[in-house]
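**Q** sequence-free structure coming up:
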């Protein structure tokens, strides 16, 4: 037996964590968590109910006033202790991520490193919660702007980075004085439960951190619609984000939605082609293409298109695919449903006239007979309306399109409902300076691959979301403002 894939001793708790204790769900149903590389059952978790969602929210509501009353540095110190605990358990957590989500182990270690970074950055900001004093129109008066926590924050996370996305929301929410209820995604819930275990060990008061499990359409909907929740922070698909937007409308919930993307990767005739190819490969295939900022469509100047595509196809073909514990370049897709979605988009794209440059597709035989495998696939398209160009693939498939000018590339790149990330490779400084106002995306990478910085601001435009994460602007989003008119005359 391969002990690397033996999960029997990996997880201490498969129940929900509510009000400082491990609890069984009110219902009796269970959800199987499967390894996407071999479809083996890793664990079975509680299928939470509406009643479970309410219990978690009630616990968070009770705990919030006392938590907010603590000095911010005290809250930050606990978050820093959680970062220390994650560091001490980093290899275990990386294994959990790899086994439930499927990314290669080195990439899972990188994700756990991001967990530590998110938590430490939030803790360091405990002394940066600031207000303003503004001159008044009246004598003997000043205007004060103060910042306060929203109250109870609900975190809804995607399956592609289950540990990092939870920490990205958890850290700033807690440091700013909110309490937190996390719905761990039903496909990858184990990372969130392990974070709860570590949080319990470092001494967070009961109710400050709660982790529930179950279906998003049941438990998630209840968390969003409940009058006990104040702010909803969600990372996921645009479709799911729109559902949450509608569910939260009746309660006028504060929403922070980081949704889908269809990032254009623009390479102009003066670009460093080798650097662009290297970045395009990393931006497309990391985590099997399951990143919202991934290179989803390439616009290549006609003068360098053949050279670029030859090198890109060769690099794509050379990628290794296998057991993520062996640390290949790519592991499996997370589920059979995701593989079917990709196949459908490719089939429709081919029906619209796309040309196959590298036919990867689903893999079978040997280790690929079990699990959800899809090899790198590269196509050339001539119509920007192709589903390959317009729909988020979220996998190792990328369409390429030739363009004649910078202006045409920008026009085609903007022809989308999404507005999360974009890429440009050029040595022309005039183009670099013109691009920010020309491209309608919240995050733009110049002459580099993806990977946002903690001190930046990760935000989408259009159907890619509302609000944002990271940096001082993301941190400030977990606070609401109060204006005081102080007259002492």
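**A** Happy to help now that I have it. In this text the structure is predicted, and so the values were computed from the model without any measurement. Numbers count the residues shown, from 1 in each chain.
**Q** can we go C-alpha only for contacts and neighbour counts from here?
**A** Will do.
**Q** Quick check: residue 440 touching residue 415?
**A** No - in this structure residue 440 lies outside contact range of residue 415 using Cα atoms under 8 Å: 9.5 Å.
**Q** More neighbours: the two, which one.
**A** Neighbours were tallied for residue 440 and for residue 415 using other Cα atoms under 10 Å; the higher tally belongs to residue 440 (22 against 14).
**Q** Next one: the nearest residue to residue 37 once chain neighbours are set aside from residue 364, what distance?
**A** Leaving aside its sequence neighbours, residue 37 sits nearest to residue 371 (Cα to Cα, 6 or more residues apart in numbering; 4.4 Å). Distance, residue 371 to residue 364, using Cα to Cα, to the nearest Å: 9 Å.
**Q** give the contact list for the residue nearest to residue 37.
**A** Taking Cα atoms under 8 Å, 6 or more residues apart in numbering as the definition of contact, the neighbours of residue 371 are 35, 36, 37, 38, 39, 332, 335, 336.
**Q** hold the first one in mind and look at this next one:
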């Protein structure tokens, strides 16, 4: 296999940066090295930050509608390159090609929606306590945004942050995860070809604990937005604290999937399969623990296990149901979780190991796995982030509610019921920022994707997410003689 070298994008120029060292990019389905990127340094980060600082004032002075128009043009150009970008996602991240195409569609959608917000940047005029005076409250950009993205959706997460940040008038320094650096770099190439001003978009590579931390700590970045693990979120929170820098963190989840006695069984099983095994279970909103009412338990478990066993694993380019885990450490983490859970009394109903056969001799493959979990199992406490579905049998809604809320996470939850009162109780009592009722995972761009507790700060998407990239400036304007 030929190896392609990708460069960083700083101040309108593609560059290898200060170091001549490179980092290999591996295909998780085959373990083949198919690309390299520069080993980005703190000096490279400083160059990118300086370029963004120079470019931001003029970018912010452009009419918002002009900025939004350019962001929408980027969305359109990404769709024009849909197949190319989807293949990059498959190669660096491992998801099936149809899911990768969906990710590119989502990338464009995030950008398109953000660009449409250009005419919705609203201020306020308030009456003053004084004669011939007004109080103006304006929404203005922060300045330079440091954007850090996770490996599970390397393209969509870049679009999710670039779109609102740019439309709001900020410049951006984007750093993708070390495992999946290519998607962001390709978006930079497309933006460059469209004529975005130098320095408005910068995309760099490098380690999270070196380059990433420097972006957070730098005096010249004004806002940090990050999607990733709780561990990384805590480190960013601490690194930003000395400068009291505003941060937006979209972190992990431990979503409960509650199936009550009056649920539509077939609908619940369909949604559980999608919500657990899409992207090999590597989604922060995935159904991480399933609670099934005892009256439906046998039927649900039988159908769910049969569906899990039938999921097809294969070369992601052949569009199977599930691809590999993203890396060897991530695969070994899953194996360790299953081993510890079994030692703690959990029972494997299907899966629980790597698949056999020549096709899976290389790559980071793991079978779809369903387990029965005790109440105190690590399977219902720790985020799995892989194709492991723990099931708990419950006797009523109150029990499910108590177990669901007994978690340090608070991103997403699922409830299946035909009872309106239970739906309203869920809205009131489930301590999660996002609740899906009688449907599987997949938030909408006009909603607000936000986590409670250890699942994050701030949020993404919709009007509320867009306004997170703007801050308020108050003016007291006296117009008397």
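**A** Arrived safely. In this text, all values refer to a predicted model and were calculated from it rather than measured experimentally.
**Q** So which residues of the stretch 51-200 of the first structure form strands?
**A** Secondary structure of the stretch 51-200 of the first structure by DSSP state E, counting those that start in this stretch: the strands cover 132-135, 141-149, 152-156, 179-184.
**Q** Show where the longest one falls in the second structure, residue numbers please.
**A** So the one you mean is strand 141-149 of the first structure. Residues 133-141 of the second structure are where strand 141-149 of the first structure aligns, taking TM-score structural alignment as the criterion.
**Q** next one: the matching stretch to chain centre, how far?
**A** Averaging C-alpha positions (Cα atoms, centre = their mean, to the nearest Å) puts stretch 133-141 of the second structure 33 Å from its chain's average.
**Q** Show me the contact partners of it.
**A** Stretch 133-141 of the second structure is contacted from outside by 60, 121-128, 168-170, 469-480, using Cα under 8 Å, 6+ apart.
**Q** Against the first structure, what's the mean shift for it, could you check?
**A** Superposing on the first structure and averaging over aligned pairs (mean Cα distance after the TM-score superposition for the first structure), stretch 133-141 of the second structure comes out at 1.0 Å.
**Q** Go through that stretch and flag the buried ones.
**A** Across stretch 133-141 of the second structure, burial judged by 16 or more other Cα atoms under 10 Å covers 134, 135, 136, 137, 138, 139, 140, 141.
**Q** Which residue is the nearest non-sequential neighbour of the aligned residue in the first structure for residue 443 of the second structure?
**A** The equivalent of residue 443 of the second structure in the first structure is residue 452 (alignment by TM-score structural alignment). The spatially closest residue to residue 452 of the first structure, leaving aside those adjacent along the chain, is residue 458, at 7.0 Å (Cα to Cα, 6+ apart).
**Q** Please apply the same query to residue 348 of the first structure.
**A** Leaving aside its chain neighbours, residue 348 of the first structure sits nearest to residue 387 (6.8 Å; criterion: Cα to Cα, 6+ apart).
**Q** and the aligned partner of residue 425 of the second structure in the first structure, what does it touch?
**A** Residue 425 of the second structure is assigned residue 434 in the first structure as its aligned equivalent, the criterion being TM-score structural alignment. Taking Cα under 8 Å, 6+ apart as the criterion, residue 434 of the first structure is in contact with no other residue.
**Q** give me the element residue 434 of the first structure is part of.
**A** Secondary-structure element containing residue 434 of the first structure, defined by DSSP states H and E: helix 429-438.
**Q** what's the helix or strand just after that helix in contact with?
**A** Read in the C-terminal direction, the helix or strand following helix 429-438 of the first structure is strand 443-446, with elements assigned using DSSP H and E. Contacts with strand 443-446 of the first structure, where a contact means Cα under 8 Å, 6+ apart, come from 420, 421, 422, 423, 424, 425, 426, 432, 436, 458, 459, 460.
**Q** List buried residues within these.
**A** Neighbour-count burial (16+ other Cα under 10 Å) applied to the contacts of strand 443-446 of the first structure gives 420, 421, 422, 423, 424, 425, 426, 458, 459, 460.
**Q** Return the closest of those with respect to residue 168 of the first structure.
**A** In terms of Cα to Cα, no member of those lies closer to residue 168 of the first structure than residue 458, at 10.9 Å.
**Q** show me what contacts residue 372 of the first structure?
**A** Counting by Cα under 8 Å, 6+ apart, residue 372 of the first structure touches 36, 37, 38, 332, 333, 334, 335, 336, 339, 362.
**Q** What of residue 477 of the first structure?
**A** Contact partners of residue 477 of the first structure, counting by Cα under 8 Å, 6+ apart, are 467, 468.
**Q** what residue of the second structure matches up with it?
**A** Aligned against the second structure - with TM-score structural alignment as the criterion - residue 477 of the first structure pairs with residue 468.
**Q** so how far is residue 174 of the second structure from its match?
**A** Using Cα to Cα, one obtains 17 Å as the distance from residue 468 of the second structure to residue 174 of the second structure.
**Q** Same check on residue 339 of the second structure?
**A** Residue 339 of the second structure sits 37 Å away from residue 174 of the second structure, going by Cα to Cα.
**Q** Neighbour count for those two, which is higher?
**A** Summary of the neighbour comparison: residue 339 of the second structure and residue 174, criterion other Cα under 10 Å, with residue 174 having more neighbours (29 against 14).
**Q** counterpart of residue 253 of the first structure in the second structure?
**A** Using TM-score structural alignment, the partner of residue 253 of the first structure in the second structure is residue 245.
**Q** Do I have it right that its match meets residue 225?
**A** No - contact status for residue 245 of the second structure versus residue 225: not in contact, 10.8 Å apart, counting by Cα under 8 Å.
**Q** Pick out whichever of those two has more residues nearby.
**A** Using other Cα under 10 Å, the more surrounded residue of residue 245 of the second structure and residue 225 is residue 225, with 25 against 17.
**Q** Would you confirm that that one contacts residue 145?
**A** Yes - in this structure residue 225 of the second structure lies within contact range of residue 145 using Cα under 8 Å: 7.3 Å.
**Q** Is there a neighbour count for residue 136 of the first structure? I'd like the number.
**A** Residue neighbour count, defined by other Cα under 10 Å, stands at 14 for residue 136 of the first structure.
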